[in-house]
Every structure is written in structure tokens, then in C-alpha cells.
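J.: Sequence isn't available, so here's the structure alone:
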């Protein structure tokens, strides 16, 4: 111990003071001793300079040691007291210890003094730490209580079995129950029967980890009506008294939010019905246009003009089929593209009178879904390429296969249309033909890249990003 211990010694016999000093010096104990002869001098010295420890003779004239100890405990609670006496019985010794003295040392056994002082200082230090911790806890509890009693949400604490231990005053405003009407009751008794299992599951999850849980349920109010609330809970450390872990919950009234969600859901349902009807009507209108063009084509004798009409009809049917798929889909914004490609290709086989027994159709791919902004250009690409294969790849009723493959590559999609026919002409793609210009325009619309393989028949590979194409023009 490098720092000297400051001692106040209340003793009326100077000889006894000298014996105490001699004992401490003999043990090379670092100390500063202030001798006082009566209670008044001791209190004056304490007020003036304080001390680390008080040594006190038990038997002084006109002096009540127990009363003095009680006073010192109030005024100087962190200063330890040791009784030094020549004659003190066991009963008196126990009484002084109960009053607040740390220890007692007999004058004829001063060899115990240094160890008693060290022990008293250590106990005082621990006591001071406990007092500081208790003060911090008290301030923290006051802040917590102030917060809990002034927020609009209900703050509560309950055991894992469900018994309320604490409920904030806001419970009365939200549920009609005053805090004292809920404390001691089981929280699950106020949960709607349909939600009890869900709430218990959320609380049980807290026993397995320290993460917070959140659950929405209906709470029974004092008037027996139910309101929607959201509760966020977290496990607390075991209570020092009950040694049982508890759950801290913050419960919020979400009636307005629920009403808004229901209104939003209703509005969304109405918009889905409207959008479905729009797709249905667009499909019908496109089919009418297609039928009118077909009727017109039947009156045309010029083969080239008739071919133009047939291609226009096929392109319109391609668009109509997309709207039909969207109308029948559970998702009005996207379609399963492979299903759409199968329907589109089979329609082209029928239109060009090419039975699948002569030319095989193979459509491959997963369950990827495309929005209308990508499905339309992809559908038109399939229409152009499959039409060309049916018309030109298999002359003289040759057998063969047309392949459509659609793959999800993670960041992008890949559409492949291929056939094992006679191959492409040398000048393909030509700048002059409508079909070539349309293929390039549709690929550009997808912001994609087209590769052509002529090694075995004709193979077109179009790769494009999943991101929506940027608008070409901005206003």
C-alpha cells in the first residue's frame, strides 16, 4: 500500500494512542493518525478533512458508542468504523457490529489491528461500489419509469408463463384496463383465441436466442371488443429476487394501419380486376383486327400482298396472345414465358399449315416470368424467326426440328431460336428486308445482343439484361 491511510482515533488515554501508533509503525503500515479525545472533536475533524477509517474506544466518559455509530452511518456512510476496547463482552461486540461497526479489536491484542483495518477498508470500498451501482440503477429505473409512463405505447413486463409484472399507464387509454387491473393477470387471457398460438410461439422463440420478436394480434379490451396491436418483445435477464427471466414488451395500437391496409388491399383488388378487364378487351380488339385482316387477305390474289397481310396477322396474334396470357395469369404484370412461347409457336404451325408430325417443335426452359415490356419484343422475335423457319428452312416437305430455348442466366436472359433446315441465304441479314430490320429493332428494344450461327441450319441467340430497358426518349 503506497498511499497513507488517514485515521481518526477517538481515545481519551494518550498511552493507548501511542500503543496503536507503535503497533502500526512496527508493521511498517503507511498511515496518518489524528487523535481526538471526544465526539465533538471527531465530528469537527471529519467535517474539516475527513478520513479513510475511524478507530473508536468503546468506553469513554459521557459517550454512547452505539448512538454515535448510528449518526456516523447517516452522515458518513462510506467511512468504516473499528471499535478498540480494553474490556468488551461478546454481547456488546455483537451489538456494535449490528449497529454498523466493521470490526472490534481488543487493546491487549493489537496485533490484529492492521489486518482489521485492511479488511474494513476493503469492505468499505466494496460497499461504496455497490452504492454507486445502486445509484446508477436507481437513476436508470427513474428514467425508464418516466419514459414508460409518458409514451403512448404500452410498455409491459411479464414472465414467460404470461403473468404481467408491470404495465405502463397508457394501457388504460388504449385498452380501457388500468395497469393494476392487468398486473398479476395472464397476458394470454387477453389475446384473441385465433392468435394465442402465434403469440406464444413468438414468446417461446425468445428462450432460444436474444433476438427481439414481433407479432401482430387482436387484444381484448375492457369492453370485450378486440383491437389490432403490434407487440415487439425482448428477453430480460433473470430478476435478482425471483431469479426468473422476464419479457419486456412494447405494444402499439395499429388499428389505423390495419384499416389502411384493408383499404389498400381492396383498392389493389379493384385495380387487378380493372387491369384484367383491360387485357381481356385489348386481346379481343386485336383478335377483331386480326380477323378483319384475314378477311381482307382472302380477297387478295397478289401473292406478295397476301404474304404481307399474313405476316401482319401473325404479329397481331403474337400481341393478342400476350394479353390473353396476362388476363388468365394469377399475376397480371408477368407471364411464364416458356408457356407463352409454346402457345405462340403452335399457333404459327397451324397458321402455316405445317403439321408437327412433319416438323417437330421443341420448347425448353424453366419457370422464368417476363413483364410485358420484355415479353412483347421476345414474342415478336419468336414470331419472325419461327415463321421464317416454317416457310423457308424445310422445302419439299422435308422433316426437321424447330427449337425454342429460354434460359435464366442470373443477371440476364438468353433466348435461342434454331432449326436444322437448309440454312440461311448468304446475304442474310439484309438491310433491305422488313424482317431483318424488325429483328434488329426488337433486339435494340431489349438492349440485347443477337448472335447468328450458320453451322447447322440456322441458330439465333439473343441475350439481354433483366433490367428494364431505358426509354429511348425523355420529355
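T.: Structure's in. What do you need? Fair warning: this is a prediction, and the values are worked out from it, not measured in the lab.
J.: rest of the way, CA atoms for contacts and neighbours
T.: Fine.
J.: Quick check: the nearest residue to residue 393 once chain neighbours are set aside vs residue 119, distance?
T.: Computed as Cα to Cα, 6 or more residues apart in numbering, the closest residue to residue 393 that is not its neighbour in sequence is residue 421, at 4.5 Å. Relative to residue 119, residue 421 is positioned 103 Å away (Cα to Cα, to the nearest Å).
J.: Looking only at neighbour counts, state which of these two leads.
T.: Neighbours per residue (other Cα atoms under 10 Å) separate residue 421 from residue 119, with residue 421 holding more: 21 against 15.
J.: Contacts only, for that one.
T.: Going by Cα atoms under 8 Å, 6 or more residues apart in numbering, residue 421 touches 389, 393-394, 400-401, 456-458.
J.: ditto for residue 276
T.: Here residue 276 is in contact with 326-327, 332 (Cα under 8 Å, 6+ apart).
J.: between those, which is closest to residue 339?
T.: Minimum distance to residue 339 across these is 11.7 Å, recorded for residue 326 (Cα to Cα).
J.: can you give me the strands for the stretch 51-200 of the chain?
T.: Per DSSP state E, counting those that start in this stretch, the stretch 51-200 of the chain carries strands over the ranges 53-57, 81-85, 103-106, 154-159, 164-167.
J.: Turn the ones you listed into JSON lines, including distance to residue 271.
T.: Putting those into JSON lines (distance: least, Cα to Cα, whole Å) gives the following:
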{"stretch": "strand 53-57", "distance to residue 271": "83"}
{"stretch": "strand 81-85", "distance to residue 271": "83"}
{"stretch": "strand 103-106", "distance to residue 271": "85"}
{"stretch": "strand 154-159", "distance to residue 271": "37"}
{"stretch": "strand 164-167", "distance to residue 271": "44"}
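J.: so which of those gets nearest residue 5?
T.: From these, taking Cα to Cα, the stretch that ends up closest is strand 53-57, at 7.8 Å.
J.: take a look at this one as well, against the first:
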């Protein structure tokens, strides 16, 4: 307990400690006089030494000697504890000073500019990096308003002050001493030093070079996109030239079988050319919107084969059904051949009918079906036929799409194809 008392005393400031010592001596002196006086009177009155005048003096001297010895060790212990406490304090202050130097060195030499400001915009701290970036001294910035270096303070940093998020990342612009601005990526968060003071700590990194490279890449990508669109445009035009040549050749032919084959070839060319047309007209060079594609294909097929108005073509495409160019071309070829088959053969003895085309995706699986309510066909005969169209369908589905082919001739004819997408976005 004595050590606890001494430790408490050691933590008392020197001025108060001196007063405590003086008061302690005064109290002990007064108590000593009272105790010695009472003890002397008691001894004299109750012993055989009533007539001995030296006894009270001896008692008093003994008391003061004992008290002095006690006070000596008491004060010695206090002095020792105080010395140890001072040594620890000096060591702690030295360590804190070294740590502070290290922290300041790190903050001043970091790659990021650091600045703190109060919620009213008053700057309270900046590091050397910020000063070098902006051409200010620390004294010129500290105490100034944040708007001196960040003109967008009212638009961005005030969002932080509203405490919508603890951590905030955004792009802004900092202004140099000579009025120039440059882009920065800023990470900022707010914190409280105590109940009454709140600050925003911001880390800013100059992204001028990054922006320059991004602009170069963006410009390069735009140029490449224009070139790719031009290539698709030229491919489409070349295919259109071939289609026109076939059309001219058809007008010279009198053999119905030849003209029929020329029409098939023209529509096949159009099915491929349409893919390139949609690509160069669209915003995304990677994908084909299958709803748009099938709608245009059906109109073209009606026109090429003079399809009766009573024969309807219905199209159902699941939302966001987009395919890469390779899958688009292969899928288009198969759908074209199936649609052509229905147009040419399904309604020979019927005045009206419906051809339905559906396509959907289930995770990575693509499922499409061409179905009509026509006269149907002999499945075995179809599988064993030497028809170029059917051979094309089987070849594309089995060897290029690695898919599954299902056909049925119940209530008309239907063909269902299922295949799995592999790296659709890279096609």
C-alpha cells in the first residue's frame, strides 16, 4: 500500500508536491507535539518519575528521531520513484519523438499527396508531396480553405462531409499555385479527433500520365473499331455484289432447277452478309442481336421466295439474346436452311400456315427451333437424303457447334438444336 501511495505522489506536479510535503511536515509536527505532550503528562502522572524533568525531553527527542528516520526513508522512496518516473518519461518522450520523426518522414515522402481539413474546409495538415505537386509551402496552405487547391470541393468533398460513406474514392482536379489544374484520384474518409472536432483525411495521386495513356488507348480502340466496322462493311458489300451477280445470272436462265439453286445460294449469301451488316451498324462489335437478325432475315426470305402473305413467320427470342460473330454465322446458316426448307416444302398443299422460330439461352446453353404446321416429311428419308441443305445443317451442328439435333414430323415439321457456348464474348 505504501508503494501505491508513493506512486500516486510521484505523479503529482512539482508545485503541488512541494505544498503536499510542507503540509505533511506541518501536520506531523503538530501531531508529534500533541502526542509527546499527552504522553509525557500521562507518564508523569501515572509513574514514579513524577519529579524527573528530563523524561519528557527524552520522549520528545526519541519521537523526533524516529519521525525523522521515517520521513527520511519516506522522502528517499519518493525521490527514487520520482527519478524513475522522470527517466521513463524522458525515454517515452524520446521514443515518441523518434516515432513522430519516422511518421513525418513517411508522410512527407510518400507517393501520394496528403491533406487534412476540417468540415468547414479549413486545412490543418499537408505533407511535402502536396506542396511539391502544387507549388505551395506548408505555411501558405495550413489555415487556408480547401477551395484554394480543390475548386470542386462543393461538388465532391461535401459528399464526404455529409457522411454518406466512411470511405470515398473519386476523381477530381487539384489546382497549382500558378492556376493550372491536373486530374487526381482521391481517397478520403472522415474521422473524429474528439467529440468536438471532426476531420477529413484525403490522399491524392496525380493521374495525368495515366489519363494520357488512357486517351491514347481510347483513341487507338476507336480507330480499330472504325477499321473493323469498315471491314465488315466491305465484306457485306462484296457479298452483296455476289448476290447481285447471281441475280443477274438468274434472269438469263430458263431452267427452273438452276434458277431455284441460284435463289438458294443468294439467300445463303444474304444470311451471312446480314451478320456483317448488323455488326457495322451496331454499337457493339462483339455481339449480334439475334432478334434483330432473325426479323431482317425473315423479311428478306419472304422477298426472295415471294412467300404467300397467308404464310406467317413468327419469331420469339429471349431477352438479351446476343451471340458472338462465329456463333451468329453458324446459327444463322442452320436457321436459314431450316426456314428455307419450310418455305419450299411445308405448304405445297396448303393455302396458309405458320413458321415459328424460337431461340433462347439457358446459362451457357443455346436452344433454337424452327417449326412449321405444314405437311411434314419422312424423317428417315430426310436423314438419308443427299440434300446440300440438310448436309450443311448436320455438318454445322455436329462438327462446328458440337451440338445436338432433334427432328420431329408430328403436326408439321420441327427441328430443335442445342449447343453450349464456349467463350462467346471472344468470338
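T.: Received, thanks. Just so it is clear, the model here is predicted, and its values are computed rather than measured.
J.: And the TM-score between them?
T.: In this superposition the chains share a TM-score of 0.76, using TM-score structural alignment, normalised by the length of the second structure; 371 aligned residues with a Cα RMSD of 3.6 Å.
J.: Just name the closest of the contacts of residue 276 of the first structure to residue 203 of the first structure, please.
T.: residue 332 (38.8 Å).
J.: count of residues packed around the counterpart of the closest one in the second structure?
T.: The equivalent of residue 332 of the first structure in the second structure is residue 285 (alignment by TM-score structural alignment). By other Cα under 10 Å, 17 other residues sit near residue 285 of the second structure.
J.: what about the spatially closest residue to residue 285 of the second structure that is not a sequence neighbour, neighbour count?
T.: Leaving out its chain neighbours, the residue that sits closest to residue 285 of the second structure by Cα to Cα, 6+ apart is residue 279, at 5.6 Å. A total of 20 residues lie near residue 279 of the second structure under the criterion other Cα under 10 Å.
J.: Surely residue 239 of the second structure and residue 274 touch.
T.: No - in this structure, residue 239 of the second structure is not within contact of residue 274 by Cα atoms under 8 Å, at 9.5 Å.
J.: give me the element residue 335 of the first structure is part of.
T.: Taking DSSP states H and E as the definition, one finds residue 335 of the first structure inside strand 334-336.
J.: and if you look at residue 366 of the second structure?
T.: Here residue 366 of the second structure is assigned to strand 365-372, by DSSP H and E.
J.: repeat for residue 241 of the second structure
T.: Per DSSP H and E: helix 208-252 holds residue 241 of the second structure.
J.: And the helix or strand following that helix against the first structure, how far off on average?
T.: For helix 208-252 of the second structure, the succeeding helix or strand toward the C-terminus, using DSSP H and E, is helix 256-281. By mean Cα distance after the TM-score superposition for the first structure, the fitted helix 256-281 of the second structure averages 1.6 Å away from its aligned residues in the first structure.
J.: So which elements touch helix 256-281 of the second structure?
T.: Contact analysis of helix 256-281 of the second structure by 3 or more Cα pairs under 8 Å, 6 or more residues apart in numbering; DSSP states H and E lists helix 208-252, strand 287-289, helix 290-304, helix 325-341 as its packing neighbours.
J.: Let's see that with 7 Å instead.
T.: If contacts are counted by 3 or more Cα pairs under 7 Å, 6 or more residues apart in numbering; DSSP states H and E, helix 256-281 of the second structure sits against helix 208-252, helix 325-341.
J.: any idea which of these is most buried?
T.: helix 325-341 (a mean of 21; mean count of other Cα atoms under 10 Å).
J.: For it, grab the matching residue range in the first structure.
T.: Using TM-score structural alignment, helix 325-341 of the second structure pairs with 372-388 in the first structure.
J.: do stretch 400-413 of the second structure as well
T.: Taking TM-score structural alignment, stretch 400-413 of the second structure hits residues 445-458 over in the first structure.
J.: Same question for stretch 119-135 of the second structure.
T.: The alignment of stretch 119-135 of the second structure onto the first structure (TM-score structural alignment) spans residues 160-176.
J.: Then stretch 198-213 of the second structure?
T.: Residue span in the first structure matched to stretch 198-213 of the second structure, by TM-score structural alignment: 245-260.
J.: and that stretch, how far out from the chain's middle?
T.: 16 Å (Cα atoms, centre = their mean, to the nearest Å).
J.: What's the end-to-end length of it?
T.: First-to-last residue span, stretch 245-260 of the first structure, Cα to Cα: 37 Å.
J.: What lies in contact with it?
T.: For stretch 245-260 of the first structure, the external contacting residues (Cα atoms under 7 Å, 6 or more residues apart in numbering) are 153-160, 227-239.
J.: Give me the ChimeraX select line for these, limited to the buried ones.
T.: Remark: buried members of those, expressed as a ChimeraX selection using 16 or more other Cα atoms under 10 Å:
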select :153,154,155,156,157,158,159,160,227,228,229,230,231,232,233,234,235,236
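J.: after the strand ranked longest in the second structure, next one along is what?
T.: Ranked by residue count and defined by DSSP state E, the top strand of the second structure is strand 181-192. Tracing the chain past strand 181-192 of the second structure, the next element assigned as helix or strand by DSSP H and E is strand 198-206.
J.: That next one vs the first structure, average offset?
T.: Taken over the aligned residues, the distance from strand 198-206 of the second structure to the first structure averages 1.2 Å (mean Cα distance after the TM-score superposition for the first structure).
J.: got the angle between the helix holding residue 241 of the second structure and helix 256-281?
T.: Between the axes of helix 208-252 of the second structure and helix 256-281, defined by axes from the mean of the first three to the mean of the last three Cα atoms, to 10 degrees, the angle is 160 degrees.
J.: how far does helix 208-252 of the second structure sit from the chain's center?
T.: With Cα atoms, centre = their mean as the basis, the mean position of helix 208-252 of the second structure lies at 34 Å from the chain mean.
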